[in-house]
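Q: following is a predicted model, sequence given first.
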Amino acid sequence: MIALALPAETGSGGGFVAPKPEDLHLPELIPWGAASGTGFGKQMLVMLLSAAIVSIFFVIASRRGNLVPGRLQFIGESAYGFVRNSIGKDIIGEKEFKPWVPLLTALFFFILVNNLMGSIPVIQLPAFSYVGSAYAMAGMVYLTWIILGFKRHGAGFMKQMLVPGGVPKPLLIVVIPLEFISNFFVRPLTHSMRLFATMLAGHMIIAICAAGTEFLFLEADGILKGLGALTLVGGIAMFLFEVFIQVLQAYVFTLLTAVYIQGSLVQEH
């Protein structure tokens, strides 16, 4: 289920000490700079590997383009069709969705593969358990949303974002600041933090289960040793649940991206 490269630490009294977030973030593979965390680390390697996997898969899947698709072409077309129809067309709308399908497809599968890296033995690192990676993805979507809104509506985009329809004018003095904070600060922050927090929390839970199982089997005595079987079963259950969350979070991030794009495209009321 999970590599036990994270040993169950023991305190001064020989008790179990759970792994910490910094234990999951491994040292740089190619360090540079004086500050820690500025070098080329495993997280960067996972990001590059994920981009290569997604790119190579879709290039190979679409290379022949047979009328009767083979197995790989069928998988590629089904994957593309899922994002195209279930996210792009359903959320953005039939008239506007087509130019945005490549972006949504790339986002979904890049995030999905990066998340699933946390469940692959030896690699076992979801790249978005680093908050900087999540900030970068959400920042790209945020800039796309802002630029598209101003390109489509000009200065009227600000009115759409800050002045909800039907609000009495005396209340606007309160509503406008709240809408500004919500749309331009809270929205990108929650978009990134949702992805980061779920990936880090799930990875931590699995690591704790693995370290606890190792500690109970190898260090504990008596009846506590038998409890290692319970933590092992619980760890397997959490591992399967985490795979589900990894897929779900890729979908949610891409879905919200489509919602933001749709919000930039809609006509001013």
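A: Perfect, thanks for sending it.

Q: for the rest of this, base every contact and every neighbour count on C-alpha atoms.
A: Fine.

Q: quick one: residues in contact with stretch 195-207.
A: 2, 6, 19-21, 24, 115, 118, 125-126, 128-131, 134, 235, 238-239, 242, 245-246, 249, 253 (C-alpha atoms under 8 Å, 6 or more residues apart in numbering).

Q: next, the buried residues of it.
A: Using 16 or more other C-alpha atoms under 10 Å as the burial criterion, the residues of stretch 195-207 that qualify are 195, 196, 197, 198, 199, 200, 202, 203, 204, 205, 206, 207.

Q: which among the residues you listed gets closest to residue 264?
A: residue 195 (22.4 Å; C-alpha to C-alpha).

Q: I'd like to know how far the closest one sits from residue 174.
A: 31 Å (C-alpha to C-alpha, to the nearest Å).

Q: secondary structure and distance to residue 87 added to the buried residues of stretch 195-207, as CSV?
A: Output for those, formatted as CSV (DSSP: H, G, I helix; E, B strand; the rest coil; distance: C-alpha to C-alpha, whole Å):
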residue, secondary structure, distance to residue 87
195, helix, 18
196, helix, 22
197, helix, 23
198, helix, 21
199, helix, 22
200, helix, 26
202, helix, 25
203, helix, 27
204, helix, 30
205, helix, 30
206, helix, 30
207, helix, 33
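
Q: can I get those residues in JSON lines including distance to residue 79?
A: What follows is these, written out as JSON lines (distance: C-alpha to C-alpha, whole Å):
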{"residue": "195", "distance to residue 79": "21"}
{"residue": "196", "distance to residue 79": "24"}
{"residue": "197", "distance to residue 79": "26"}
{"residue": "198", "distance to residue 79": "24"}
{"residue": "199", "distance to residue 79": "23"}
{"residue": "200", "distance to residue 79": "26"}
{"residue": "202", "distance to residue 79": "25"}
{"residue": "203", "distance to residue 79": "26"}
{"residue": "204", "distance to residue 79": "30"}
{"residue": "205", "distance to residue 79": "30"}
{"residue": "206", "distance to residue 79": "28"}
{"residue": "207", "distance to residue 79": "31"}
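
Q: this is the other structure I want to compare:
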Amino acid sequence: MAFKGEFHPPSIDYEFFPADQWLTGFAGDAFVLDRLMIVRLLMTVVLLGLFMFAMRNPRLVPRGMQNVAEVFLDFVRVHISEEILGKEQGRRFLPIIATIFFSVVAMNLPAIIPGLNISPNARIGFPLVLALLGYVTFIYAGSKRYGFAKFVKASVVIPNLPPALHLLVVPIELVSTFILRPATLTIRLMANMLAGHLILVLLFSATNFFFWQFNGWSLIAVGTSLLSVAFTLFELLVIFLQAYIFALLVAVYIDLALHAESH
């Protein structure tokens, strides 16, 4: 049996830097929108809409969407915020940590939503914004408790070291604490979502290729289809896992800032 069709190779350049843009020529192109920015705005509206709908009429005994929203909020509060920071500081920084967690989830989900098929977190912009939010938060937490200068000193100077070793250790601690933390947060999230997207593109493209271009290899196309579905389910796990890791690390950095003197 011969299949008639045409294989269309994927264009990664077009997906991440699409030619179609909106609001060009307005305010010096300051508000230009491309496909990924549209997806970001869409998922932001969806996330806000879901929480507004869930909490539109809160009840003491939650049910329906309020119950779902509170289950997820309790997960972030109990298993991330209070687990790392304790009850008092956990509740204090919960709004930031919860915002980061749900933002990462919302921006990761388009990777497996048909019609969107790409995570905005696979491009560096949004992960960098979230990393800078965490960065500012832990610097604020440490500066608020110790004062900025004392916080920086406590973060980079390890007590009871021989004086000569400070010449080596202080620059390492300075780079590790104040430069590498936001960089590693950004790259970890972006790289994981980019890698997942590329693997899905390759699997679905292989299915398309074997089915239309090599009719006798259609059984291989069935195999790559099954692998595509399996990896999509795995990517769903990665979506939540990356949100958990990102929020957890921000909580850890805040805790380290709050206890900088016990470095």
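A: Cool, got the structure. Everything numeric here is computed off the predicted structure, so don't read it as measured data.

Q: quick one on the thing from earlier: out of the buried residues of stretch 195-207 of the first structure, the closest to residue 216 of the first structure would be?
A: The closest of these, once distances to residue 216 of the first structure are taken by C-alpha to C-alpha, is residue 207, at 14.1 Å.

Q: to which residue of the second structure is the closest one aligned?
A: Mapped onto the second structure by TM-score structural alignment, residue 207 of the first structure lines up with residue 201.

Q: mind checking how far its match is from residue 238 of the second structure?
A: For residue 201 of the second structure, the distance to residue 238 of the second structure - C-alpha to C-alpha - is 16 Å.

Q: does the counterpart of residue 70 of the first structure in the second structure sit in a helix, a strand or a coil?
A: Counting by TM-score structural alignment, residue 70 of the first structure lines up with residue 63 in the second structure. Secondary structure, DSSP: H, G, I helix; E, B strand; the rest coil: residue 63 of the second structure is coil.

Q: and residue 63 of the second structure, how many neighbours?
A: Look at residue 63 of the second structure: counted by other C-alpha atoms under 10 Å, it has 13 neighbours.

Q: likewise for residue 243 of the first structure?
A: 16.

Q: ok, now which ones touch it?
A: 116, 119.

Q: what is the aligned counterpart of it in the second structure?
A: Using TM-score structural alignment, residue 243 of the first structure sits opposite residue 236 in the second structure.

Q: cool, and residue 91 of the first structure?
A: So residue 91 of the first structure corresponds to residue 84, using TM-score structural alignment.

Q: surely that match and residue 94 touch.
A: No: the criterion here is C-alpha atoms under 8 Å, and residue 84 of the second structure misses it with residue 94 at 11.2 Å.

Q: just the helices in the second structure please.
A: Counting by DSSP state H, the second structure has these helices, from start to end: 12-16, 35-54, 65-76, 82-108, 125-146, 148-156, 163-175, 181-213, 218-258.

Q: can I get those helices in a markdown table with distance to residue 25 of the second structure?
A: Output for those, formatted as a markdown table (distance: least, C-alpha to C-alpha, whole Å):
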| stretch | distance to residue 25 of the second structure |
| --- | --- |
| helix 12-16 | 21 |
| helix 35-54 | 17 |
| helix 65-76 | 41 |
| helix 82-108 | 27 |
| helix 125-146 | 22 |
| helix 148-156 | 43 |
| helix 163-175 | 40 |
| helix 181-213 | 30 |
| helix 218-258 | 36 |
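
Q: out of the ones you listed, which gets nearest to residue 24 of the second structure?
A: helix 35-54 (13.4 Å).

Q: residues in contact with that closest one?
A: Taking C-alpha under 8 Å, 6+ apart as the rule, helix 35-54 of the second structure contacts 15-16, 18, 20-21, 64-67, 69, 102-103, 106-107, 110, 116, 118-120.

Q: burial of the match of residue 91 of the first structure, as a residue count?
A: 21.

Q: wait, what's in contact with it?
A: Contacts of residue 84 of the second structure (C-alpha under 8 Å, 6+ apart): 90, 248, 251, 252, 255.

Q: ok, the first one touching residue 76?
A: Which is residue 90 of the second structure. No: the pair residue 90 of the second structure / residue 76 is not scored as a contact, 9.9 Å apart, by C-alpha under 8 Å.

Q: between the two, what contacts are shared?
A: With C-alpha under 8 Å, 6+ apart, residue 90 of the second structure and residue 76 have no common neighbours.

Q: let me know the closest of the buried residues of stretch 195-207 of the first structure to residue 150 of the first structure.
A: residue 195 (26.9 Å).

Q: now do the alignment partner in the second structure of the closest one against residue 34 of the second structure, distance only.
A: Taking TM-score structural alignment, residue 195 of the first structure has residue 189 as its aligned residue in the second structure. Distance of residue 189 of the second structure to residue 34 of the second structure, computed by C-alpha to C-alpha: 21 Å.

Q: how about residue 163 of the second structure?
A: Taking C-alpha to C-alpha, one finds residue 163 of the second structure at 54 Å from residue 34 of the second structure.

Q: the more surrounded of those two?
A: Neighbour count, other C-alpha under 10 Å: between residue 163 of the second structure and residue 34, residue 34 has more, with 18 against 9.

Q: the more buried one: what's it in contact with?
A: Residue 34 of the second structure neighbours (C-alpha under 8 Å, 6+ apart): 17, 18, 19, 20, 21, 22.

Q: alignment lookup: it to the first structure.
A: Under TM-score structural alignment, residue 34 of the second structure pairs with residue 41 in the first structure.

Q: with residue 248 of the second structure instead?
A: Residue 248 of the second structure maps onto residue 255 in the first structure, by TM-score structural alignment.

Q: burial check on its match, number of neighbours?
A: Neighbour tally, residue 255 of the first structure, other C-alpha under 10 Å: 21.

Q: what's residue 24 of the second structure aligned with over in the first structure?
A: Looks like residue 24 of the second structure aligns to residue 32 there (TM-score structural alignment).
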